[in-house]
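> What follows is a predicted structure for the sequence shown.
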Amino acid sequence: MTEPIRPRRSGLRGFGHDGPSPWTDLERPPLDAAGLSRDLVVPEGLWTAVDVVTETGSTNTDLAARARAGEPEGAVLIAEVQNTARGRLDRVWSAPARSGLFLSMLLRPTAVPMERYGWLPILVGVAAASTLGRVSEVEIGLKWPNDLLVTVDGAERKLGGILTELSGGAVIAGLGVNVSLRQSELPVPTAASLVLAGARVADRETLLRALLREFAELYGEWVAAAGDPHASGLLPAYAARCTTLGRSVRVQLPGDRELVGEAVAVDGLGRLVVRTPDGERHPVAAGDVVHVRPDRA
């Protein structure tokens, strides 16, 4: 008698016989950690470890602890679900299990001056937007500084976000991208997923492999250029995908201040340059940007 075929579970951690099955939603299969590690951890490559956990509070927090303990560059931590994930400005990020890409990368760009570390979230954004867009066949833009945007039903919505932190002399770069969220699962109406945006390819392992390979290549070029955004090609690549440029914006600045005008450039320090109605140009290093119609500015 032929043995029945059962789903593979190799490489996954934390799914005991008494716990919930990762196969309860067949449209969201678990990641094959062993396969990802085999394909991505290669000699002379950037990635030194690719780990998948079934659930954690925050991959950034976990990987930051490993960085403080001396973990070398190149570790990647991926979670099937995060229950205390954070976005920019300490916003909560939540999504159903296995519905997206939730990962952090441990980077030690020692050849790059620390004042250029601010380009790393932009580098992650460029890699994510270009790779995920190409593979899924969905147009993905970048809202300054590094929110991933797609268009769903004619409206601009947030697909994902990036959070970078310093820990143990390393940079922990976290990325969260909604892949298969359904309309009823969206945390807010302004959120989106690749599937809702019409993705032709939404297999998470395919997306992950392409993303981590692309990031490793771009990161290598950036490090080789000592973090120079011009010499590495990062600044023009970002400007080409930044949907904030040329738009009327309202920027909420620290201290409850507000800046309204047109986003005209990203400067050599990664700051958004906003031209106000009086013609003055104001570089913005940190702030919450809202894209607005010209008649609402």
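It's in.
> hey, let's count contacts and neighbours off CA atoms from now on
Fine.
> Walking through the stretch 101-250 of the chain, point out its helices one by one.
120-136, 204-224, 234-241 (DSSP state H, counting those that start in this stretch).
> residues of the shortest one that come out buried?
The neighbour-count check on helix 234-241 (16 or more other C-alpha atoms under 10 Å) flags Leu234, Leu235, Ala237, Tyr238, Ala239, Arg241 as buried.
> Included below, for side-by-side comparison, is a second structure:
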Amino acid sequence: MTPRDASDGNSSRWSDLDRPPLNAAALRRALVREGGLWSEVEVVQRTGSTNSDLAARAAEGAVAEGAVLVAEEQTAARGRLDRQWTAPPRSGLFFSVLLRPAEVPVARWGWLPLLTGVAVATGLSRTAGVDTALKWPNDLLVTVGGEERKAGGILAERAGADGVVIGVGVNVTLRAEELPVPHAGSLALAGAVSTDRDPLLRGVLRSLADWYGRWRAADGDPAACGLQETYAAGCATLGRRVRAELPGDRSVTGEAVAVDGDGRLVLATEDGVQEPVGAGDIVHLRPA
């Protein structure tokens, strides 16, 4: 499927007046500037996966760092471990960015999805007025009716030898009857003061550029740039008793007490052992 720029004519663009299309030209004017991170912003009406599309372009050398690909609808969106999810057209923010942190040691690149979580939560809190929290390693939580619900997720994938494509999906205007599962949520259901996706996307991308710049300037040191402390402060997983389900039917149960310098979740088990669990190793993280 060939993506098409959303500025092209399409009779279905205004089929749901509560969900107007993104303004691609205005987004480019606001975000693409000399000396800034974002080098291009493209909005397409429909595609399978923005992560897959952008990774393919990166492999061909067709895009520079800071490329942003946004879709009004994804038909083959993927989460961690290739889990599928769907959402109605124009009901959320569905986008991917290409980063090339060449000066940062590869061992620290595992912080990029956590950094993105902090940036997305910060940007949405400012623009949507919604209190957000992070579930380690890659979920964005909002509160709906006193209950924590997942409203978004992050997926980071290597793109060639020197690149990382990071995909973000956030439910913005999903209504209760449209939720894919009962424990999902959206910014609208959480009482957002604004669900206008243009300023929401601008706010998230500006926040991401800011955090990425700080992290890169610190050579990827999460403590030196304040990322580790900020992530811990916004992480709803910490302080809770959880069960980490690992490959091979192995599991670790304990209280989540910290996120270490490598971005791993540290569990204090009943045996008095502190065991770190990496995001790449975990199948599920559930309340215990």
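Perfect, I can see it now. Small disclaimer: the values here were computed from a predicted structure and weren't measured.
> sorry, back to before: most tightly packed of the helices of the stretch 101-250 of structure 1?
helix 120-136 (a mean of 23; mean count of other C-alpha atoms under 10 Å).
> about what we covered before: looking at the helices of the stretch 101-250 of structure 1, spot the one closest to Asn83 of structure 1.
In terms of C-alpha to C-alpha, the element of the helices of the stretch 101-250 of structure 1 nearest to Asn83 of structure 1 is helix 204-224, at 19.4 Å.
> How about stretch 135-148 of structure 2, which residues are buried there?
Lys135, Trp136, Pro137, Asn138, Asp139, Leu140, Leu141, Val142, Thr143, Val144, Glu148.
> could the residues you listed go into CSV alongside distance to Asp8 of structure 2?
Below are the buried residues of stretch 135-148 of structure 2 laid out as CSV (distance: C-alpha to C-alpha, whole Å):
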residue, distance to Asp8 of structure 2
Lys135, 38
Trp136, 39
Pro137, 37
Asn138, 33
Asp139, 33
Leu140, 32
Leu141, 34
Val142, 34
Thr143, 37
Val144, 36
Glu148, 38
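> Which of those fall within strands?
Lys135, Asp139, Leu140, Leu141, Val142, Thr143, Val144, Glu148 (DSSP state E).
> Name the helix or strand for Ala56 of structure 2, please.
Following DSSP states H and E, the helix or strand that holds Ala56 of structure 2 is helix 50-59.
> what's in contact with that helix?
63-64, 69-71, 74, 77, 94-98, 157-160, 163, 165-167 (C-alpha atoms under 8 Å, 6 or more residues apart in numbering).
> Also stretch 238-247 of structure 1?
122-123, 126, 129, 140-144, 262-266, 291-293.
> for stretch 192-205 of structure 1, same thing?
31-32, 36, 100-101, 135-138, 150-152, 157-159, 177-183, 186.
> Give me the range in structure 2 that that stretch lines up against.
Stretch 192-205 of structure 1 corresponds to residues 185-198 of structure 2 when matched by TM-score structural alignment.
> From the chain's centre, how far out is that stretch? Work that out for me.
With C-alpha atoms, centre = their mean, to the nearest Å as the basis, stretch 185-198 of structure 2 stands 16 Å off its chain's centre.
> now swap in stretch 239-250 of structure 2 and tell me
22 Å.
> Just give the nearest non-adjacent residue to the alignment partner in structure 2 of Leu40 of structure 1, would you?
Using TM-score structural alignment, the equivalent of Leu40 of structure 1 in structure 2 is Leu31. With sequence-adjacent residues excluded and distances taken as C-alpha to C-alpha, 6 or more residues apart in numbering, Leu31 of structure 2 is closest to Trp38, at 6.3 Å.
> could you say which helix or strand contains the one you found?
Using DSSP H and E, Trp38 of structure 2 falls outside every helix and strand.
> ok, now the one 5 residues further on?
In this assignment (DSSP H and E), Val43 of structure 2 forms part of strand 40-44.
> before we move on, the earlier item: buried among the contacts of helix 50-59 of structure 2? Make that a ChimeraX selection.
To isolate the buried members of those in ChimeraX, using 16+ other C-alpha under 10 Å:
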select :63,64,69,70,71,74,77,94,95,96,97,98,157,159,163,165,166,167
